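Participant: Show me how the following folds:
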Amino acid sequence: MNPTLNVEVTRGGMVESTHCVHIVVASKDGLEVWGDPARLTFPRSAAKILQALPMVESGAAARLGLTSTQLALSCASHGGEARHASAVGAWLGQLGLNHECLECGQHWPMYEPAGREMAAAGTPLSALYNNCSGKHAGFVSLARDQGWDIADYIQPEHRVQQAIRATSEELLEAKLGPMGIDGCGIPTHANRLDDLALAFYRLTQAKSGARHGAVSALVSAHQSDAFMIGGSGRLCTQVNEKLRDGMVKFGAEGVYCATFPHAEIGIALKAEDGTVRAAEVALMWLLKRLGLLDPGALPERLPELLKNRAGVTVGEVRVSAA
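Facilitator: Coordinates of the predicted model:
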């Protein structure tokens, strides 16, 4: 039985809540595991670098003249801030398209101040503010470059999704597992957590050719354009800005995946109950434990302090390995 990793929430000197986190770290030395490595996990948005890979690896990104900012947006779960929405809109304009081609749906910005600013200014809501609009612009870009019909690009049988499936299965060295539909409408598949970690490890083993170039460009974009990955106050942005190697990416329901090409490490992490704060604290603990993040980086994130409405610290969220 592998040891579990527990994230505790304290208040008044006692543990109020405990979250179980499953982690697999894959490297040339094998697997390091906390919890259940066989847990079937939907990676959700943590898999966006895999979903962007066909666009870059095929040469479509280069032929379309996509920038590092656009590559970052293709992997983003952004907060819907003005910089995000305008950048996605400009990208679609570069393709001769607009937000009406996006099939991700629309919602108010995840970054609440941006939504309040929009409401005050009377800015109309559109799919540009969807946290996955950049990823969808990437899907449309691949379809446009390849001469495929853009309509219904979110459907499992569309050639965009089939290209993602082929790339994902190649990296997993396994068939994609049970299918669900993600929040933005595309297919998402549940696979073993250890297979997900190994897929992100295999990204580091591409040492030459189109795969190497694509991974390098996407990883670099996470660091150089980290704001586009998440935005104000987001851990993905804060961590990617600090990394000297690799990238990390959050997915809904408490998932993180990461790849570190120089260290040759792949990571998959899942909070059993889907709690974001547990996944974030566990990720910070893991990155510092592995020496992938400087020990003094983002001290406010490990432990994460709990404050009341008056701003007084009343507890903390911390790791307690059992």
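Participant: C-alpha only now, for contacts and for neighbours.
Facilitator: OK.
Participant: got the residue ranges for the strands in this structure?
Facilitator: 5-11, 14-27, 30-34, 40-41, 179-181, 187-189, 191-192, 247-251, 255-260, 265-271, 304-307, 313-321 (DSSP state E).
Participant: what does stretch 256-266 contact?
Facilitator: With contacts defined as CA atoms under 8 Å, 6 or more residues apart in numbering, stretch 256-266 is touched by 25-28, 43, 46-47, 196-205, 245-250, 267-270, 279, 283.
Participant: now swap in stretch 277-287 and tell me
Facilitator: By CA under 8 Å, 6+ apart, stretch 277-287 touches 5, 7, 19, 21, 235, 254-256, 269-271, 293, 301-304, 317-319.
Participant: one more to line up against the first:
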Amino acid sequence: MEQQWVKLLELRRQDIPEVAVHGAVAWVHGDSVVRTLGNVTTFGRSLMKPYQMKVFARELASGYSPEAQAIALSSHNAEPSHLAAAQSMLPGAESGLLQTPPSLPMPGSVSKVTTAERWHHPCSGKHAAILSGCKQRGWSRDNYLDASHPYHDAYRDALRAVLGPSWTPSSTAVDGCGLPTHAMTLKEMATLFAALVAHRTQDWIWAAMVDRPELIGGQGRLDTGIMKAGQGRVLAKEGADGLLGLAIVHPDYPRGLGVVIKIAHGWDPRMMGYIASHILMPLGIAYKGPEAPSGQVCIMYL
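Facilitator: From the prediction side, this is the model:
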């Protein structure tokens, strides 16, 4: 599949480019495309966690702490508060059902964890939530990773509730955590993020993320920093290999503004921070992003 990448930014020193970053961006208001840069199809990865939890919006609405609800939506750093929240969703006797790959904390994490364990995987909160929700639905739990499991049918239905009943993924693969992940265009992803704004009062998902951003990523994480700066007006979620989704509340976009960014060379929080700041600051969200290195100037092509 041919991907149409475009230049998003350069770092220049005395007008000589030293770094160039390519990628793609889509802006959607409600279900109307506002603007696109590039045209790529990619797997949703962890960007789709809000919709993976839409399946259990009712089951997880009560009986779980706000911290547990937040960690269900996270790609966490395996900090102590993250592990406590994730483990609270699954009784100790059921922890053997967890099928995340044994992992160390994410690179750059401040966690002191030094052993690879299933709970240390950044998606362990989501997996624990899926297991808890499946128990309430009466679904089998030993095979929840299988693409044929009813959870995944329900997840696709949650996507179709926004993208239309005829939507089908262009491809399906296995994500790093072992669950299926679906490929879609950035415009489709941005439409899904716009809908998070429009539907933010319909369930617990928006509040769980924006009220406890430190549990969604953790110390030093981009999505956590953006949501802290946004003060409830922006939901942000990182996705592996260069994805960032933004769901923005703004009076100029009453049906919700969804923005999804994909960096071609993979996850790069510094470069993504420049891009996110350039998008958010004009909308009144004071996320300043990183400073350019001494002697360099950041030139944006957005």
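Participant: Helices along the second structure, start to end?
Facilitator: Applying DSSP state H to the second structure gives helices spanning 49-54, 66-71, 80-87, 124-137, 150-163, 186-198, 205-211, 213-216, 222-230, 269-280.
Participant: What are the contacting residues of the first one?
Facilitator: Contact with helix 49-54 of the second structure is made by 72, 73, 74, 126, 129, 130, 155, 158, 159, 205, as judged by CA under 8 Å, 6+ apart.
Participant: Ok, the third one next?
Facilitator: Residues lying outside helix 80-87 of the second structure but in contact with it, judged by CA under 8 Å, 6+ apart, are 67, 68, 71, 72, 76, 111, 119, 120, 124, 125, 128, 215.
Participant: What span of the first structure is that helix aligned with?
Facilitator: Per the alignment by TM-score structural alignment, helix 80-87 of the second structure matches residues 82-89 in the first structure.
Participant: With the second structure overlaid, report how far that stretch is off on average.
Facilitator: Its matched residues in the second structure lie on average 1.4 Å from stretch 82-89 of the first structure after superposition (mean CA distance after the TM-score superposition for the first structure).
Participant: rewinding a little: compile the strands of the first structure into CSV and extend it with columns for mean neighbour count.
Facilitator: Output for the strands of the first structure, formatted as CSV (neighbours: other CA atoms under 10 Å):
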stretch, mean neighbour count
strand 5-11, 21
strand 14-27, 21
strand 30-34, 17
strand 40-41, 21
strand 179-181, 14
strand 187-189, 19
strand 191-192, 21
strand 247-251, 25
strand 255-260, 28
strand 265-271, 29
strand 304-307, 16
strand 313-321, 18
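Participant: looking at those, which is closest to residue 54 of the first structure?
Facilitator: Nearest of these to residue 54 of the first structure, taken as CA to CA: strand 187-189 at 15.8 Å.
Participant: Would you check the span in the second structure matched by that closest one?
Facilitator: Under TM-score structural alignment, the match for strand 187-189 of the first structure is residues 180-182.
Participant: For residue 104 of the first structure, give its distance to residue 176 of the first structure.
Facilitator: Note on residue 104 of the first structure: its distance to residue 176 of the first structure, by CA to CA, to the nearest Å, is 22 Å.
Participant: Residue 75 of the first structure too?
Facilitator: 20 Å.
Participant: For these two, indicate the residue with more neighbours.
Facilitator: Each of residue 75 of the first structure and residue 176 had its neighbours counted (other CA atoms under 10 Å), and the higher figure belongs to residue 75 (31 against 17).
Participant: these two touch, right, that one and residue 227?
Facilitator: No. Counting by CA atoms under 8 Å, residue 75 of the first structure does not reach residue 227; the two are 11.7 Å apart.
Participant: Quick check: closest non-adjacent residue to the residue mapped onto residue 236 of the second structure from the first structure.
Facilitator: Aligned counterpart of residue 236 of the second structure in the first structure: residue 248 (TM-score structural alignment). Using CA to CA, 6 or more residues apart in numbering and skipping the chain neighbours, the partner closest in space to residue 248 of the first structure is residue 258 (4.3 Å).
Participant: Residue 275 of the second structure versus the aligned partner of the one you found in the second structure, what's the distance?
Facilitator: Matched across to the second structure, residue 258 of the first structure falls on residue 246, judged by TM-score structural alignment. Look at residue 246 of the second structure and residue 275 of the second structure: by CA to CA, they are 12 Å apart.
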